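Peer 1: Fold the following and give me the result.
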Amino acid sequence: MTRGDVWMLEVRVAPNQAERVAAALFSAAAGGLEERDGALVAYAESRRALAPLVAAVQQCGLEPELSRLSASEWQTPWTEYLEPVRVAEGFVLAPTGHDASPTEGARVLWFEPDLVFGVGSHATTRLAATAVERYVRAHPGTAVLDVGTGTGVLAMIAAACGARRCLGIDVDRRAVDNARANARLNGLACRFSARPLAAVKQRHDLVVANVEAPALFDLTPDLVRVTGDTLLVTGVLEERRSELAALLSDLSICGESTSDGWVLLEARRTRAGPTAKMD
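Peer 2: Below is the predicted model:
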């Protein structure tokens, strides 16, 4: 879990503004987003890291309030509101310390909450988790690459569904440490590495990326390159679907799903190359 001071952004929103402002914050790379009565709250490790979030709020015609919190001030208020989230048909994501009871037909995956990497409640997490579960259950023994792994939840779901090999990568070393801890907590054999996607050389049967635009657009050529069979991409609003689809022209789009204004595209390679062994 994060240690030390953090910065908090709070913006007052009317009921008819909340969804649009939340979408703008997530698009600007907000990790965890807290909803309070009449307000949205986001956190970052520095004031500089809040800059894109401030700009996103201002583009919605609102002005946020910024404040600096000590570790003791933010840790308890932030975590006390966390509840288990059903992220896919067979999985519930629950923060450690919560008395989560198993849900019928679903396995509980525990995680150490970290405000930077989110808590699994965003629509894109649910879209990606559902698609990963469906694919791996239909293709047991597959090799999976999770790009921008964050808490590691997508890699963990793949491992729990019977994937042969799960690799999660992130350019943030702390994200990798957090994901490793979460996998150990759940007794799942996932591998995590702090490296850029460009450093991955071999193809994987399934590649999944839940990454905000515009970073997702920049990553798309390499995402296509490392896809052996199927690519799942999400992190953009429905209004930008055509932009994302155009970048997947080397693959065949075979499915899509939407939730709360966000879209996930599923694309397939018609002739798959060799998949990963170890890199």
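
Peer 1: from here on, contacts and neighbour counts on C-alpha atoms
Peer 2: Noted.

Peer 1: Can you report how many residues lie near A39?
Peer 2: 15 (other Cα atoms under 10 Å).

Peer 1: Name the nearest residue to it, sequence neighbours excluded.
Peer 2: R12 (4.3 Å; Cα to Cα, 6 or more residues apart in numbering).

Peer 1: Let me see the contact set for that neighbour.
Peer 2: Applying Cα atoms under 8 Å, 6 or more residues apart in numbering to R12 gives the contacts 38-40, 64.

Peer 1: Roughly how far does it sit from A22?
Peer 2: 11 Å (Cα to Cα, to the nearest Å).

Peer 1: Can you tell me which of the contacts of R12 are buried?
Peer 2: 40, 64 (16 or more other Cα atoms under 10 Å).

Peer 1: From the contacts of R12, pick the one nearest L127.
Peer 2: L40 (22.2 Å; Cα to Cα).

Peer 1: Give the helix, strand or coil label for the closest one.
Peer 2: strand (DSSP: H, G, I helix; E, B strand; the rest coil).

Peer 1: Spell out which residues are contacts of both of R12 and A22.
Peer 2: With Cα under 8 Å, 6+ apart, R12 and A22 have common neighbours L40.

Peer 1: that older thread, could you dump the contacts of R12 into JSON lines and include distance to A209?
Peer 2: Listed next are the contacts of R12 as JSON lines, based on distance: Cα to Cα, whole Å:
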{"residue": "G38", "distance to A209": "32"}
{"residue": "A39", "distance to A209": "29"}
{"residue": "L40", "distance to A209": "26"}
{"residue": "P64", "distance to A209": "30"}
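
Peer 1: between the contacts of R12, which is closest to A163?
Peer 2: L40 (37.1 Å).

Peer 1: correct me, but the closest one touches E34?
Peer 2: Yes: contact between L40 and E34 holds when scored by Cα atoms under 8 Å: they sit 5.8 Å apart.

Peer 1: ok, which stretches of the stretch 151-279 of the chain are strands?
Peer 2: Under the criterion DSSP state E, counting those that start in this stretch, strands of the stretch 151-279 of the chain are mapped to 165-170, 191-194, 204-210, 227-237, 252-259, 262-268.

Peer 1: can I get the ones you listed in a markdown table with mean neighbour count?
Peer 2: Below are these laid out as a markdown table (neighbours: other Cα atoms under 10 Å):
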| stretch | mean neighbour count |
| --- | --- |
| strand 165-170 | 24 |
| strand 191-194 | 19 |
| strand 204-210 | 26 |
| strand 227-237 | 25 |
| strand 252-259 | 14 |
| strand 262-268 | 23 |
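
Peer 1: And this one, please, so the two structures can be compared:
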Amino acid sequence: MENWVEITIHTTNEASEIVESILLDYGSTGVAIEDPTTLEENLHDDFGTIVELSPADYPEVGVIVKGYINELNFDEETFKRFEAELLALGENINIGDFFKIETTIIQDSDWENSWKDYFDILNIGEKFVIVPTWREYENTENKYIINIDPGMAFGTGGHETTSLCIKNLEKYVQRTDNVIDVGCGSGILSIAASYLTDGNIKAVDLDRLAVDVSFENFALNNLEKRIEVDQASLLTKETKKYNIIVANILAHIIELMIDDAYNLLEDGGYYITSGIIEEKKDELLEKMLERGFKLVEETSDNGWYSFVVTK
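Peer 2: The predicted structure is shown next:
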């Protein structure tokens, strides 16, 4: 039986997505985030989607990010490199004066059970509900159901950036729109788009694992023939134009694709972005406007920002 290293990182919400990305780079099978603000929201949630959660399991400040890496792939030398990379974040971003890294060894059978404890049914926006594959859900309100397997990596859509994107897709996608999801991760945004348009949908990611995970999640939703998925670096391989370009990635990556996004967006279409922290948003928006985009809407959630722009 294989053992797993559970890596627990106490940091700020601002740093959490970058920490999550680093964990995945080091081979984490998945990432869980314990955010006390999410706990507070769901304790008062009308849908009753999360029950019997204890505030004692959540930090008083900041967030807890947990990753799971096979013990065979995470020796002492690897841990030292990992630790140094996380500490280096503090030079450019607030990681919190309470920042802390802890590791625990757990057995494979414990991993399979404990991982699922972090995920429950999640309502997003007016129309969508994200349902982990092991949960039962009675769709009494005629919601758009996104079935997802978070154990495969990349989360379940509970992060603020994903939620912001889904809410904006609800607002701006029209029934005939062609959509591309750039940096698709788990494929959640592409699945959401499939409910909103009869047009073509494409999902791209540079990471082969993300491409495979997206395809698996598309299959869970009977969309493997509906959504095209490809391994690609941002929009560099694209030649067709789209009505909607959505990208839930970090600000400096969004900046790299501003020109391609402008050239590939249909007139009157929308470029929906998230993954943007407050310190980066003004600079990024300025560069978008300089390229010719027009700001339609700026939204935020818990320190994360989303821009919807058009041309």
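
Peer 1: Roughly how far does the residue nearest to A39 of the first structure sit from T151 of the first structure?
Peer 2: 28 Å.

Peer 1: Which parts of the stretch 1-150 of the second structure are strands?
Peer 2: Using DSSP E, counting those that start in this stretch, strands in the stretch 1-150 of the second structure cover 3-11, 31-34, 63-70, 100-107, 122-124, 128-132, 144-148.

Peer 1: Counterpart of G185 of the second structure over in the first structure?
Peer 2: Aligned by TM-score structural alignment, G185 of the second structure pairs with G150 of the first structure.

Peer 1: shouldn't its match be in contact with D170?
Peer 2: Yes: using Cα under 8 Å, G150 of the first structure is in contact with D170, at 6.9 Å.

Peer 1: shared neighbours, these two?
Peer 2: Counting by Cα under 8 Å, 6+ apart, the residues touching both G150 of the first structure and D170 are V176.

Peer 1: before we move on, the earlier item: could you dump the strands of the stretch 1-150 of the second structure to TSV with distance to L250 of the second structure?
Peer 2: Shown next, in TSV, are the strands of the stretch 1-150 of the second structure (distance: least, Cα to Cα, whole Å):
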stretch	distance to L250 of the second structure
strand 3-11	18
strand 31-34	17
strand 63-70	18
strand 100-107	23
strand 122-124	21
strand 128-132	23
strand 144-148	23
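
Peer 1: Those strands: which one's closest to I249 of the second structure?
Peer 2: Among the strands of the stretch 1-150 of the second structure, strand 31-34 sits nearest to I249 of the second structure (Cα to Cα), with 16.2 Å.

Peer 1: Centre of the chain to that closest one, how far?
Peer 2: On the basis of Cα atoms, centre = their mean, to the nearest Å, strand 31-34 of the second structure sits 12 Å off its chain's mean C-alpha point.

Peer 1: and it, what other elements does it pack with?
Peer 2: Here strand 31-34 of the second structure touches helix 13-25, strand 63-70, going by 3 or more Cα pairs under 8 Å, 6 or more residues apart in numbering; DSSP states H and E.

Peer 1: most packed of these?
Peer 2: Ranked by mean neighbour count, these are led by strand 63-70 with a mean of 23 (mean count of other Cα atoms under 10 Å).

Peer 1: how big is the angle separating that strand from strand 100-107?
Peer 2: 40 degrees (axes from the mean of the first three to the mean of the last three Cα atoms, to 10 degrees).

Peer 1: If you count residues, where's the longest helix of the first structure?
Peer 2: Secondary structure of the first structure per DSSP state H: the longest helix is helix 123-138.

Peer 1: which other residues reach the very next helix or strand once past that one?
Peer 2: Going down the chain from helix 123-138 of the first structure, the next helix or strand is strand 143-147, by DSSP states H and E. Strand 143-147 of the first structure is contacted from outside by 152, 154-155, 158, 163-170, 197, 204-211, 275-276, using Cα under 8 Å, 6+ apart.

Peer 1: what do you get for stretch 141-152 of the second structure?
Peer 2: 29-30, 115-116, 119, 127-133, 156, 188, 191-192, 195, 213, 217, 220-221.

Peer 1: And D172 of the first structure? What does it align with in the second structure?
Peer 2: By TM-score structural alignment, D172 of the first structure lines up with D207.

Peer 1: Quick one: residues contacting that match.
Peer 2: Here D207 of the second structure is in contact with Q231 (Cα under 8 Å, 6+ apart).

Peer 1: And C165 of the second structure, by the same measure?
Peer 2: Counting by Cα under 8 Å, 6+ apart, C165 of the second structure has contacts 189, 246, 248, 272-274, 306.

Peer 1: same deal with L244 of the first structure?
Peer 2: F217.

Peer 1: For G255 of the first structure, see how far away it is.
Peer 2: Applying Cα to Cα to L244 of the first structure and G255 of the first structure gives a distance of 13 Å.

Peer 1: Please apply the same query to D229 of the first structure.
Peer 2: 14 Å.

Peer 1: can you check A183 of the first structure too?
Peer 2: Distance from A183 of the first structure to G255 of the first structure, by Cα to Cα: 29 Å.

Peer 1: Check Y43 of the first structure too.
Peer 2: Taking Cα to Cα, one finds Y43 of the first structure at 34 Å from G255 of the first structure.

Peer 1: and what of A28 of the first structure?
Peer 2: 26 Å.

Peer 1: Counterpart of E255 of the second structure over in the first structure?
Peer 2: Checking TM-score structural alignment: E255 of the second structure goes with F217.

Peer 1: Roughly how far does the nearest residue in space to that match that is not next to it in sequence sit from Y135 of the first structure?
Peer 2: In space, and not counting its chain neighbours, F217 of the first structure is closest to L244: 6.8 Å by Cα to Cα, 6+ apart. Computed as Cα to Cα, the L244 of the first structure to Y135 of the first structure distance reads 21 Å.
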